[in-house]
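Trainee: Can you look at this prediction? I've put the sequence above it.
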Amino acid sequence: MPAYPRLLFAAAQPDICKTELTCAFLQAAADRGLLPTAFQCGAGCGSSALHQQIPGVKSRCLDHFLTTEETMQSLLYADASNSQLAVLEGGSGFFDGAAGSDLSSAWDIASITRTPVVLLLRPQESALTLSAQVQGLLHFRPKSGIQALLLYSCCAAQYQVLATVLERETGLPCAGYLPKAEGSTSQDRIQVLVQQLERTANMTLLLQIAQSAEPLSPALLPSQPVTQQAPRIAVAQDDAFCCRFAENLELLEHLGAVLIPFSPLADSVLPPCEALYLGGTLPEQYADALSRNISMRESIRRVVLDGLPTLAEDGGFLYLGQSIENRSGTSRAMCGVLPGRSFRGKRPQGGCTRLTVWQDNFLCGKGTHLRVFTAPGQDTDARGADLLFHTENGSQWACGFAHGSVFASFARLYFLSEPVLAVNFVQAAAKRIRR
């Protein structure tokens, strides 16, 4: 069982810049010669996108709704041979998870992966009240995993007073403090925090806590190639198409696919391929540029209508439609494969949800049940009805075109939840070679 240094940053209050601090720690660790990997607790892609702006850093998802305890442990175990440090970023709050439960909360992920927790605190006037809040977090659930406290938006004078009381009343060490980061962009604030971590935080203690993590138990992820033909899957990858699970791409490669990145914004045509993957995004931000690239839109339209296996998630789903409203409310033409015209309406409730597939398609059969993630964003006047979404509050709504060679909807699939989806994707692509 390999020892894999790791720690999880969790916030006691919602207004702490947890993602920027996590990125700063990743950069500070890299500056010390370590090779870190990031993990986001929860299925959104915002934090992962920032993590991966740190040079050389990969970011993955750990979500207990989408997948099992064994799969999450396997993700960490598989990463241990390629990284020297795992940095996990907890979700909002310490115990807050899906649908008012602690499922997939920072505490839940830390418990499952046996990862030490560093609790981020914003100082307040009463040190004793703050200590009582920490004591509540320590004992609200068994084995909180909290190993140290790190104060954010704090000055040296505050820290001297608070640290003494917090350590006395909670029994936890304080690992320093960080002033509130100033800067006009996330990157500016991250760079400020990198410098502050070395000046006013105890990086040595934080890394020692990471080193104290228990060894990981081996477990296997599905990775045997299902074809020797190396089918090419074109993957949309630019500023307009930047939200997808990195684990999905890795699994497709392990199963024998060759991934061909391309840019619907900048490239003139779709590269030669046997399948197409259009990941999630917020396309209204780039509607004008996507619409101007007529040759790309037409090349995608031709091959999808010709039966190219196509997975289109979230913004990719809207991109295959007739039009997308830009930020000014003007409709811009898109690929025209599907009937919908998207608009700035409120789509149904987002987050982790379940769906039932109503039609046979290249990824799965009729009656398949999946766990997926949906994000907020534009709606469409032709959602389709091949998928039935079941929300945690008991409501249901239909959406999606999932028949034949197309699977397109607001859902972001997580292949490690149902690896057979990735197997079928690669095999469908391989069949195009044999045509």
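Mentor: Noted; the coordinates are in hand.
Trainee: contacts, neighbours, all on C-alpha from now
Mentor: OK.
Trainee: Residues contacting the strand or helix carrying A132, please?
Mentor: Using DSSP states H and E, A132 sits within helix 127-139. Contacts with helix 127-139, where a contact means C-alpha atoms under 8 Å, 6 or more residues apart in numbering, come from F94, P123, Q124, S144, I146, V161, L162, V165, L166, E169, T170.
Trainee: next, the one to line up against it:
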Amino acid sequence: MATCAALMVASPASGQGKTTVVAALARLLTRRGIAVRVFKSGPDFLDPFWHELASGQPVDNLDAWMGGEADVSLRLHAAARQAQVLLVEGVMGLHDGTPSNADLARRCGLPVLAVVQAGAMAQTLGAVAHGLRRYREAEAGPLPWAGVLANGVAGGGHARLLREALSPGDTWLGALPHDEAMRLPERHLGLVAAQELGRAQALARLDAAADALAATPLGQLSIDDWRARWARDFAAPAPVPPAPAPLLAGRTVAVARDAAFAFIYPANLHALQALGARLVFFSPLAGESLPACDALWLPGGYPELHAPALAARTDLAMQLHRHAQAGKPVWAEGGGLLALCESLRTRGGETWPMWGLLPAQGQMQARLAGLGMQTWEGAHAGAGLRGHAFHFAQVQTAIAPLAHTRAAPGSARAQGEAIHAAPDQPAVRASFFHPWFASDPLATAGLFGAAGQGAAQ
């Protein structure tokens, strides 16, 4: 058992300011010398960049469907043994999804801090807080509750109206003003990654938000106050899931990692290492060559923002073709899929040659093209790889997909994602699907060419 103060930061919907509040809170506590670990609920690659900068610690995802309840318990228990405060940023709205953030809060005993964008409301905040706290209470039980933080507030008078609208038990924890100095910039897939702004500028935004939060009742709490209000016990799951067999022992997996290929769950790196793989990293944008390796992983990211630089890497394209022609596996997801196409058309209408391992053309578009939790059920694997898709791009190809993922029950969109494979290079697999590798170690090992493990079909 490990005991630690903890909060889940949730909202009625996306766009309310959860990420800013979590990052500001992590930054404020870290500046005070308090050890903080931050988690992101659900699939997300971008928000964790800000939380890692704010806390100075790695950030993992928690998802009871994608990773499983035992995985969630293990991560919280391990973090609680090292940190003084745990922060969990929710995804979408508090009660959205199956399981929802509220389900996770109840299951793990996480008190909920409700961040509400209140710039255009007054007394209605009381109704919103009442509903967030008590929705499904009769069937699911009381929701652990910390309080309400109003965001985007116009001034002191507005804050008083909001505070007076709350029932006493809903607990006012303060108001944050609308301030461009602490706004985290966004683009089509979500927040701009913290490292893209540069460390100094990104920290300046976090410090501005932390300074504003320091003036609120929440920001004025000491670590003793945190422990008195929100200390929770986090037990390790029993039994602990067994470690996977080292099916990738002796194999080297090269991983592209830079601004064009940045969407990497830390848990996926750990899953490959747990399977015995040796990982080597390289940056296509920095002009680095493909390292000597047995398999290649091209993660998601923003190849469309770096299309001219990637198009210029004809040397790397040749190296990738030689790698594939030697029968060595390639797994490309999201932006990695687009980089393997013959061409990529950007949202600005420019078309750039890509690396051409797949006979396909990628095209960015203004509208969302794919969203939702997915399962890729391989021919040899039992449970199947679980993960998600979220993209504003399409690919056009005459080649029939090798397979399709299956949308999870209750997913926002019903269709699955195509798994593409080049007909003359069967070890090359690519999709808009982003898997959670630990959800099916056998399928993951097969994807990266483990001996005796045919790649998932």
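Mentor: Perfect, thanks for sending it. Treat the numbers as computed from the prediction; the structure is a model and nothing was measured.
Trainee: Which of the contacts of helix 127-139 of structure 1 are buried, as a PyMOL select command?
Mentor: A single PyMOL command selects the buried members of the contacts of helix 127-139 of structure 1 (16 or more other C-alpha atoms under 10 Å):
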select buried, resi 94+123+144+146+162+165+166+169+170
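Trainee: Between the contacts of helix 127-139 of structure 1, which sits nearest Q196 of structure 1?
Mentor: Among those, P123 lies closest to Q196 of structure 1 (C-alpha to C-alpha), at 16.9 Å.
Trainee: Just confirm the closest one is within a strand.
Mentor: No: counting by DSSP: H, G, I helix; E, B strand; the rest coil, P123 of structure 1 is located in no strand; its state is coil.
Trainee: tell me the contacts of S47 of structure 1?
Mentor: By C-alpha under 8 Å, 6+ apart, the contact set of S47 of structure 1 is T19, Q40.
Trainee: cool, the one 5 residues further on as well?
Mentor: Neighbour list for Q52 of structure 1: K58, S59 [criterion: C-alpha under 8 Å, 6+ apart].
Trainee: Tell me which of the contacts of helix 127-139 of structure 1 fall in strands.
Mentor: Using DSSP state E, the members of the contacts of helix 127-139 of structure 1 that fall within strands are I146.
Trainee: Identify the residue of structure 1 aligned to R322 of structure 2.
Mentor: When structure 1 is aligned by TM-score structural alignment, the residue opposite R322 of structure 2 is R302.
Trainee: residues making contact with stretch 344-359 of structure 2?
Mentor: Residues from elsewhere that reach stretch 344-359 of structure 2 (C-alpha under 8 Å, 6+ apart): 304, 307-308, 310-311, 314, 317, 320-321, 338-343, 361-366, 397-399, 421-422, 428.
Trainee: what's the mean distance for the helix holding A132 of structure 1 versus structure 2?
Mentor: Here the mean offset of helix 127-139 of structure 1 against structure 2 after fitting is 2.5 Å, by mean C-alpha distance after the TM-score superposition for structure 1.
Trainee: Going along the chain, name the helices of the stretch 1-150 of structure 1.
Mentor: Taking DSSP state H, counting those that start in this stretch as the test, the helices found in the stretch 1-150 of structure 1 are 18-31, 46-51, 69-79, 106-113, 127-139.
Trainee: just the stretch 251-400 of structure 1 next, same as before
Mentor: In the stretch 251-400 of structure 1, the segments counted as helices under DSSP H, counting those that start in this stretch are 287-292, 294-305, 315-319.
Trainee: which bit of structure 2 covers the last one?
Mentor: Under TM-score structural alignment, the alignment places helix 315-319 of structure 1 onto residues 335-339 of structure 2.
Trainee: before we move on, back to that, quick one, which of the helices of the stretch 251-400 of structure 1 is packed in tightest?
Mentor: Counting by mean count of other C-alpha atoms under 10 Å, helix 315-319 has the highest mean neighbour count of those, with a mean of 29.
Trainee: tell me the average deviation of that one from structure 2 after fitting.
Mentor: Once the two are superposed, helix 315-319 of structure 1 sits an average of 1.3 Å from its aligned residues in structure 2 (mean C-alpha distance after the TM-score superposition for structure 1).
Trainee: how far is that helix from where the chain is centred?
Mentor: Centre-to-centre, helix 315-319 of structure 1 and its host chain are 18 Å apart (C-alpha atoms, centre = their mean, to the nearest Å).
Trainee: same for that helix, what does it pack against?
Mentor: Judged by 3 or more C-alpha pairs under 8 Å, 6 or more residues apart in numbering; DSSP states H and E, helix 315-319 of structure 1 is in contact with strand 275-278, strand 406-409.
Trainee: Which position in structure 1 pairs with H420 of structure 2?
Mentor: Checking TM-score structural alignment: H420 of structure 2 goes with G400.
Trainee: Identify the residue of structure 1 aligned to A208 of structure 2.
Mentor: Checking TM-score structural alignment: A208 of structure 2 goes with V192.
Trainee: A helix includes its match, no?
Mentor: Yes: judged by three-state DSSP, V192 of structure 1 forms part of a helix.
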